[in-house]
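# quick one, what's the 3D model for this:
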Amino acid sequence: MQKSALLVSVALVLTPVSALAREAVFVTPEQSEAILIVPPPPADGSEAHQADLARLHEIERTRTPQQEEAARADAGNQTIFMFKPLFGDVFSEANLPLTVALARRVFEDAKVNVGAAKHLYNRKRPYAADPTLHPACPTTPKDDSYPSGHSMVGWLLGLTLVEMVPERRDDILARAAGFAFARNICGVHYPSDIEAARALAYAVHGALAQNPSYKTELAAARAELRKALNLPETP
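You can find the predicted model right below:
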């Protein structure tokens, strides 16, 4: 058995049954090599870990009530509609059934792939490691901080959307970055959790781009979205 397949197999054996409830649609963790792409998180007490905590304390000191409110809203919206502010009211489920259907399937792949790494590393949440932090969003008792699942979803959906509307690439990726940073504003993820999610999202997206089913669904969703936005078929 190849090293990547062996490592994934070990990770899945160690994963609780509840974490295996989801199934990949287009790309499995073995195909994306999720647990090879993401290095181990900083060890507790290490210099890198202390830097992570220091950054969170800095964010906590400087975050505004408005930022906290926006971060809580993002915490409750892991859908393609996190990007609605970029496109307006036309960006709705009623107008974009194919786009929404594809986004839901990409969401599943995001969760399955990030889950493989989460359950391999079992990193404590920052507020569990440092009780002097004061999270601004709902917390969880699970040791599953690394990588950030919300950030993974935001980046992977953003990269999918960039393929549909490349003209808005910068805006889309800026929104994905802001959605990810909201997890730091919340105080529920370390900065390194966010960085790992971004790296993993790009790796999974690269694998998605090679999947025939994904490419077929993407082409249909892209045509639908561009028509709704009154954009030419080819940018």
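# contacts and neighbour counts: CA atoms only from here.
Noted.
# for residue 156, see how far away residue 107 is.
Distance of residue 107 to residue 156, given as CA to CA, to the nearest Å: 8 Å.
# helices of this structure, start to end?
Taking DSSP state H to define them, one finds helices in the chain at 3-13, 29-32, 34-37, 47-62, 65-75, 84-87, 97-121, 126-129, 149-164, 169-186, 191-208, 212-228.
# check contacts around residue 225.
Residue 225 makes contact with 96, 99, 164, according to CA atoms under 8 Å, 6 or more residues apart in numbering.
# nearest to residue 201 among those?
Nearest to residue 201 among the contacts of residue 225: residue 164, at 16.9 Å, using CA to CA.
# ok so, going back, what's the closest of the helices of the chain to residue 135?
Taking the helices of the chain one by one with CA to CA, helix 169-186 is closest: 5.5 Å.
# and the angle for the closest one with helix 149-164?
Going by axes from the mean of the first three to the mean of the last three CA atoms, to 10 degrees, helix 169-186 is angled at 170 degrees with respect to helix 149-164.
# helix 169-186: how far from the chain's middle?
10 Å (CA atoms, centre = their mean, to the nearest Å).
# buried set for that helix?
169, 172-173, 175-186 (16 or more other CA atoms under 10 Å).
# tell me which of those residues is nearest to residue 59?
residue 185 (6.3 Å).
# any idea how far the closest one lies from residue 117?
Distance from residue 185 to residue 117, by CA to CA: 23 Å.
# then residue 25?
From residue 25 to residue 117 the distance is 18 Å (CA to CA).
# between the two, which has more neighbouring residues?
Shown here are residue 25 and residue 117; by other CA atoms under 10 Å, residue 117 has more neighbours (32 against 17).
# grab the nearest non-local neighbour of the more buried one.
Leaving aside its chain neighbours, residue 117 sits nearest to residue 35 (5.3 Å; criterion: CA to CA, 6 or more residues apart in numbering).
# quick one: contacts for residue 105?
Each residue near residue 105 by CA under 8 Å, 6+ apart is listed here: 25-26.
# what about it, distance to residue 10?
26 Å.
# and what of residue 104?
28 Å.
# again with residue 129
Counting by CA to CA, the gap from residue 129 to residue 10 is 26 Å.
# re earlier: which of the helices of the chain sits most buried?
Among the helices of the chain, ranked by average contacts under mean count of other CA atoms under 10 Å, first place goes to helix 149-164 (a mean of 25).
# which strands or helices does it pack on?
Contacts defined by 3 or more CA pairs under 8 Å, 6 or more residues apart in numbering; DSSP states H and E place helix 149-164 against helix 97-121, helix 169-186, helix 191-208, helix 212-228.
# mind running it again at 6 Å?
Helices and strands touching helix 149-164, by 3 or more CA pairs under 6 Å, 6 or more residues apart in numbering; DSSP states H and E, are helix 169-186, helix 191-208.
# now do it: everything it contacts.
110, 169, 172, 176, 180, 197, 201, 222 (CA atoms under 6 Å, 6 or more residues apart in numbering).
# from those, pick the one nearest residue 124.
Distance to residue 124 across the contacts of helix 149-164 (CA to CA) is lowest for residue 197, with 15.9 Å.
# structure for this one too, so we can compare:
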Amino acid sequence: MTLILMARTIACTLTSFLLLYSPVTMAQKLPVLEPPGAAYQSIAVLSSKPNEGRKELDTIRYPWAEYSKGALGNALWRTVYLLPADEAQLPGLIQFPASSSDQTRAELDYLLKLQNSRTQQEIDRANYIANIGSWPNILNPTDPDYQANREQLYYILSTATGKQYDYSQYPATTTLLLNCIQDIRVTEFRLKQVFKRPRPYHVEPRLQPLTRISSPSFPSGHSLWSYTEAYIFAELFPQKRQDFIKVAAEVRWSRELLGIHYPSDNEASRVIGWHLLKSWYKNPRFVADLKKAQMEWSSK
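Just a heads-up that it's a prediction; the model follows:
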């Protein structure tokens, strides 16, 4: 009997080891990226090339004076799971339309329409979402933002399920999410430096943004973390994938309602988020950390 128990223990230990450290990745099992929503598709079919009749708009740049030191410094962090070769490919996956293009004109008209129809309830919701978003540099437990910063890692999951989760009860998942958010933030600010797209309110003076942001427009940081985290949680709870994406879509909408992001900024973030997850699967460290998180939830 003792030998049987020992054999079972060894078998379980070996299985756990293989689950955690197997070099085989699951990138090929990723769900395909959903197509853009119908509203964006109707805009994306328009020309993204410069329009000679509005060529002066293409001379507008993101004002250097508005660029914060923090936004510049965030690009200097190191990635955790994202490998350099994969990061180098990200800028080639996205491109914003020329400021003078028919597509940008349609996006600006859409933002003006939102501005003219937004309700106080919608504004309050968008402002609430604006304060969501974790940062990898809040590491000191005595920092007044430490707890909220970790709780917000679970925003997508909590909103989709209607439940609150104590991050301290899920250490493997929290570690995974903290490492992912570091990659997300580095990616966000490095891409912003590459493209330096002016904000919508720099191009369209009739826009009255409800806040101003101290970094370029493309891609959207809020949409990047929300969609990427939606894809991560979908790896933990595949049956809730569309629920998570729905929450990310609300975050996306909030940035447009505030008048601070073009729809194409948000669409680029959705695409980059999916490619981040695909790239992470090439890194055995991510695969091991994800499997630890999956085992953590299966044991609850």
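# quick check: TM-score for this pair?
Overlay of the two chains. TM-score (TM-score structural alignment, normalised by the length of structure 1): 0.82; 210 aligned residues with a CA RMSD of 1.9 Å.
# coming back round to it: export the contacts of residue 225 of structure 1 to JSON lines and tack on distance to residue 67 of structure 1?
JSON lines is the format used below for these (distance: CA to CA, whole Å):
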{"residue": "96", "distance to residue 67 of structure 1": "29"}
{"residue": "99", "distance to residue 67 of structure 1": "29"}
{"residue": "164", "distance to residue 67 of structure 1": "29"}
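# which one of the residues you listed sits closest to residue 145 of structure 1?
Nearest to residue 145 of structure 1 among the contacts of residue 225 of structure 1: residue 99, at 29.5 Å, using CA to CA.
# so what's the counterpart of residue 140 of structure 1 in structure 2 closest to, chain neighbours aside?
Aligning on TM-score structural alignment places residue 140 of structure 1 opposite residue 213 in structure 2. In this structure, residue 213 of structure 2 finds its nearest non-sequential neighbour in residue 260, 7.4 Å apart by CA to CA, 6+ apart.
# so what does the one you found match up with in structure 1?
When structure 1 is aligned by TM-score structural alignment, the residue opposite residue 260 of structure 2 is residue 188.
# equivalent analysis for residue 90 of structure 2, please.
Under the alignment (TM-score structural alignment), residue 90 of structure 2 pairs with residue 34 in structure 1.
# same question, residue 203 of structure 2
In structure 1, the residue equivalent to residue 203 of structure 2 is residue 129, according to TM-score structural alignment.
# now its match: how far from residue 55 of structure 1?
The value you get for residue 129 of structure 1 to residue 55 of structure 1, if CA to CA is used, is 14 Å.
# residue contacts, residue 133 of structure 1?
residue 127.
# that one and residue 42 of structure 1: what is the separation?
Residue 133 of structure 1 is 18 Å from residue 42 of structure 1, by CA to CA.
# same question for residue 63 of structure 1.
24 Å.
# in terms of neighbours, single out the busier of those two.
Between residue 63 of structure 1 and residue 42, residue 42 has the larger neighbour count (other CA under 10 Å), namely 17 against 14.
# that one and residue 189 of structure 1, how far apart?
When residue 42 of structure 1 is compared with residue 189 of structure 1 (using CA to CA), they lie 13 Å apart.
# and residue 151 of structure 2, how far from residue 298 of structure 2?
From residue 151 of structure 2 to residue 298 of structure 2 the distance is 21 Å (CA to CA).
# quick one: stretch 200-215 of structure 2 to chain centroid distance?
Distance, stretch centre to chain centre, for stretch 200-215 of structure 2: 21 Å (CA atoms, centre = their mean).
# oh, I was asking about stretch 3-18 of structure 2
39 Å.
# next one: stretch 53-72 of structure 1
Relative to its chain's centre, stretch 53-72 of structure 1 lies at 19 Å (CA atoms, centre = their mean).
# how about that stretch, which residues of structure 2 does it hit?
Under TM-score structural alignment, the counterpart of stretch 53-72 of structure 1 in structure 2 spans residues 108-127.
# and the end-to-end length of the matching stretch?
Using CA to CA, first and last residues of stretch 108-127 of structure 2 are 20 Å apart.
# residue 9 of structure 1 versus the most centrally placed residue in structure 1, what's the distance?
Closest to where the C-alpha atoms of structure 1 average out (CA atoms, centre = their mean) is residue 152, at 1.3 Å. Between residue 152 of structure 1 and residue 9 of structure 1 the computed distance is 22 Å (CA to CA).
# ok, residue 83 of structure 1 next?
The gap separating residue 83 of structure 1 from residue 9 of structure 1 is 35 Å, by CA to CA.
# do residue 169 of structure 1 as well
Using CA to CA, we find residue 169 of structure 1 at a distance of 36 Å from residue 9 of structure 1.
# swap in residue 16 of structure 1?
13 Å.
# how about residue 105 of structure 1?
23 Å.
# check residue 167 of structure 1 too.
Taken as CA to CA, the span from residue 167 of structure 1 to residue 9 of structure 1 is 40 Å.
# equivalent analysis for residue 69 of structure 1, please.
For residue 69 of structure 1, the distance to residue 9 of structure 1 - CA to CA - is 40 Å.
# and if you look at residue 224 of structure 1?
Distance from residue 224 of structure 1 to residue 9 of structure 1, by CA to CA: 39 Å.
# please apply the same query to residue 63 of structure 1.
Going from residue 63 of structure 1 to residue 9 of structure 1 by CA to CA gives 41 Å.
# excluding sequence neighbours, find me the nearest residue to the counterpart of residue 292 of structure 2 in structure 1.
Aligned by TM-score structural alignment, residue 292 of structure 2 pairs with residue 220 of structure 1. With CA to CA, 6+ apart as the criterion, residue 220 of structure 1 has its nearest non-adjacent residue at 7.0 Å, and that residue is residue 98.
# counterpart of the one you found in structure 2?
Match for residue 98 of structure 1 (TM-score structural alignment): residue 172.
# who's in contact with residue 129 of structure 2?
Taking CA under 6 Å, 6+ apart as the definition, residue 129 of structure 2 has no contacts.
# pretty sure the match of residue 98 of structure 1 contacts residue 293?
Yes - contact criterion CA atoms under 6 Å: residue 172 of structure 2 and residue 293 qualify, at 5.0 Å.
# what touches both of those two?
With CA under 6 Å, 6+ apart, residue 172 of structure 2 and residue 293 have no common neighbours.
# so which other helices or strands are in contact with the helix or strand hosting residue 88 of structure 2?
Residue 88 of structure 2 belongs to helix 84-89 when assigned by DSSP states H and E. Helices and strands touching helix 84-89 of structure 2, as assessed by 3+ CA pairs under 6 Å, 6+ apart, are absent.
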